[in-house]
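1. Build me a structure from this.
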Amino acid sequence: MDVLTSMVIFCRVVEKGSFSAVASERDMSPSSVSKHITALEKRLGTQLLGRTTRQLNPTDAGCEYYNYCNQMLEELSEVEASVSRYQFETSGTLHLSIPVTFGELHIIPALWMFHEKYPDMNIDLTMDDREVDLVREGVDLAIQIGPLADSSMIARKIGSTERLFVASPEYLAKHGEPETPTELKQHNCVVLSSMMAPGEWQYTGPKGKEKVQVSGNLTVNNPAALREAVLAGVGLAAAPVWLIHEGIQQGKLKVILKDYVPITLDINAVYRKRLYVQQKVILIIDHLRETFKRTLKKTKV
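-> Next comes the predicted model:
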């Protein structure tokens, strides 16, 4: 039997002076109540209650045990009340990990608005384009773009990022413009290494979903570096719209292969599996999701 439950029942029996009263209170049979008391006495090797036909009275050992149990249960109740408040509080520190370039452009501005709503909450921010180990690194929440490698985590979609095939006019003037994705194999492609399959570009075209294996002489681990390389005429890229929309609008980048669109990537809020999700995690997820609905819409081309 569960010792803690037996201790609670024992204390109530001492206070009520009756098995049947406690049984009625806890919606159980008097014999079940008696079994809990007997189990405690067997465990402790001493009698806790003096039983007569008319009443139940604690023995000396029972009185001492009752005092200890009562004090412990009160302290346990206080601890549970104190700890459970973390589930609902909107203060304290949230350890947040975000990707570098997307974080600079879209998450950090959103965090300032979040602080206006919840001024008592602190954010310990880490910026990293790799997939972080939430447990080992003590991270409460990570924002990640694209498929997840760790299926043991919970991921909530809070947005999506459309992508386009692009190149600079200078590159296209020198090397020509591909007319089909297959022709990408003949071009220098700038590859983002943080993707799960960096050299495999998946896209949707007239025939549905397809993929092409590309290569190039430059691989980068950061979207900003990808953008700068393409602007400099190094090669072609499959780049997120939020990263390149200004370059397209300014004529510094040109969309190619317009009938073929790289697959859209989910923006996920990732956190550990727990029985209860902390309120501060829920609040920041909801805030970012609503913010992205506005900010990412502005980047469409």
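2. Only C-alpha atoms from now on, for both contacts and neighbour counts.
-> OK.
3. for E177, helix, strand, or coil?
-> Here E177 is recorded as coil under DSSP: H, G, I helix; E, B strand; the rest coil.
4. Grab the nearest non-local neighbour of it.
-> I256 (7.4 Å; Cα to Cα, 6 or more residues apart in numbering).
5. would you list every one of the helices in the stretch 101-250 of the chain?
-> 108-117, 134-137, 169-175, 223-231, 241-249 (DSSP state H, counting those that start in this stretch).
6. Can you give the contact residues for the second one?
-> Contact partners of helix 134-137, identified using Cα atoms under 8 Å, 6 or more residues apart in numbering, comprise D140, L141, A142, Y271, R272.
7. Go ahead and confirm the second one touches T93.
-> Translated: L141. No. Taking Cα atoms under 8 Å as the definition, L141 is not a contact partner of T93, at 11.5 Å.
8. In terms of secondary structure, what does the one helix or strand I267 maps to contact?
-> Per DSSP states H and E, I267 falls inside strand 265-271. For strand 265-271, the packing partners by 3 or more Cα pairs under 8 Å, 6 or more residues apart in numbering; DSSP states H and E come out as strand 141-145, strand 154-161.
9. So which elements touch the helix or strand following it?
-> Using DSSP H and E, the next helix or strand after strand 265-271 towards the C-terminus is helix 279-295. Judged by 3+ Cα pairs under 8 Å, 6+ apart, the packing partners of helix 279-295 are helix 108-117, strand 154-161.
10. For the comparison step, fold the sequence that follows:
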Amino acid sequence: MDLFDSMRIFVRVVERGSFSAVARELNIGQPAVSKQVRALEKYLGGPVFARSTRHLALTDQGQRFYGHCQEILGHLESATRSFASGQEQIAGPLRVAAPVSYGRLCIAPLIGIFLQRYPDVRIDLRLSDHNEDLLMENIDLAIRIGVVKSEGLVAVSLGTSPRRVYASPTYLQRHGVPLEPGELAAHNCIGFTLLEHYDRWRFTQKADEFDIPITGNVTSNSSEAIREMVLCGLGISLSPQWLFEADVEQGSVQSVLDNYLAAALPVSAVFSRERRHSARAMAFIGFLREHLQVFPDGA
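-> Prediction:
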């Protein structure tokens, strides 16, 4: 028995109201239609039609099963059309993962704009500073900051995120303002441990390069925590501009070593190879490339 064929015949029998009408419609004998329905009932373990009545009537279980069949066959038809045409409707659920601070400050404010363009999409934004397993967590795409090394994932560049060195005015009043990268050795530098080389800060100035080992009495795997520690005057941080943008405007944090260019971090959208044909995911990636405040690769 082909389950989908039996389901299609069952639905047509319900809609046409008789076995014979469906037999004529499909140009097959009525016994063949009855055989398909009996095979379906055997598969289900119970009757779908109440045969003691004069008229064709569904059992309670048959009525529920009919509703499910309509939904399943509708999805199957839509999926078949989508595969054949290569054009999936941009609608339905989209689960997106992003780092906590970046998701809160950079992704969440854009969600409303995206949904105005694609109102039939439903976004589930998951924020975590740990790289989640996309397949296990059923995540459609994730935003990653830094070099993407995960095997089996497709990465699409969204640009790069510039970084600067930040400290609070209180900290700088107590410890002085570093004027060149080498002076960072005398400062309490807060390392972001999710980066591979968090204990070395690299800068360039024209043709000169500086690779500075940093020391400090605290590290963290959370951008939010680092921001709070900088705000309270604990130390200096090399962080993305978007993390401290509002604080700089308010005067609660200031950037230093502005004559030296810190290595920018790549920003990528990653997804499993199984999701590379998802129209929803591709639409969201295209939207982010338009709206994120990042710089082209190599900037």
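11. Overlay them and tell me the TM-score.
-> The TM-score (TM-score structural alignment, normalised by the length of the second structure) is 0.67; 222 aligned residues with a Cα RMSD of 2.7 Å.
12. circling back to that earlier point, would you tell me which of the helices and strands packed on helix 279-295 of the first structure gets closest to V190 of the first structure?
-> Closest to V190 of the first structure of these, according to Cα to Cα: strand 154-161, at 18.6 Å.
13. picking up where we left off before, now distance to R26 of the first structure and mean neighbour count too, for the helices and strands packed on strand 265-271 of the first structure, in JSON lines please.
-> Below are these laid out as JSON lines (distance: least, Cα to Cα, whole Å; neighbours: other Cα atoms under 10 Å):
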{"stretch": "strand 141-145", "distance to R26 of the first structure": "40", "mean neighbour count": "24"}
{"stretch": "strand 154-161", "distance to R26 of the first structure": "37", "mean neighbour count": "17"}
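14. need the contact list for V165 of the second structure.
-> By Cα under 8 Å, 6+ apart, the contact set of V165 of the second structure is I236, S237, L238, S239, S255, V256, L257, D258.
15. quick one: what's aligned to it in the first structure?
-> For V165 of the second structure, the aligned position in the first structure is occupied by F165, per TM-score structural alignment.
16. Could you do L234 of the second structure as well?
-> Counting by TM-score structural alignment, the partner of L234 of the second structure is V234.
17. Distance-wise, check the spatially closest residue to D128 of the first structure that is not a sequence neighbour relative to Q186 of the first structure.
-> Spatial nearest neighbour of D128 of the first structure, chain neighbours left out: P99 (5.0 Å); criterion: Cα to Cα, 6+ apart. From P99 of the first structure across to Q186 of the first structure, the span is 31 Å (Cα to Cα, to the nearest Å).
18. Could you check which of the two has the larger neighbour count?
-> Applying other Cα atoms under 10 Å to P99 of the first structure and Q186 shows that P99 carries more neighbours, namely 20 against 13.
19. Doesn't G251 of the first structure belong to a helix?
-> No. Secondary structure of G251 of the first structure (three-state DSSP): coil, not part of a helix.
20. Next, the contact list for it, please.
-> Per Cα under 8 Å, 6+ apart, neighbours of G251 of the first structure: none.
21. isn't F19 of the first structure right up against P30?
-> Yes. Under the criterion of Cα under 8 Å, F19 of the first structure makes contact with P30 at 5.4 Å.
22. of those two, who's got more company?
-> Shown here are F19 of the first structure and P30; by other Cα under 10 Å, F19 has more neighbours (23 against 15).
23. thinking again about what came up before, with respect to E75 of the first structure, which of the helices and strands packed on strand 265-271 of the first structure lies nearest?
-> strand 141-145 (31.6 Å).
24. what about that closest one, how far off from the second structure?
-> Superposed on the second structure, strand 141-145 of the first structure shows a mean distance of 0.6 Å to its aligned residues (mean Cα distance after the TM-score superposition for the first structure).
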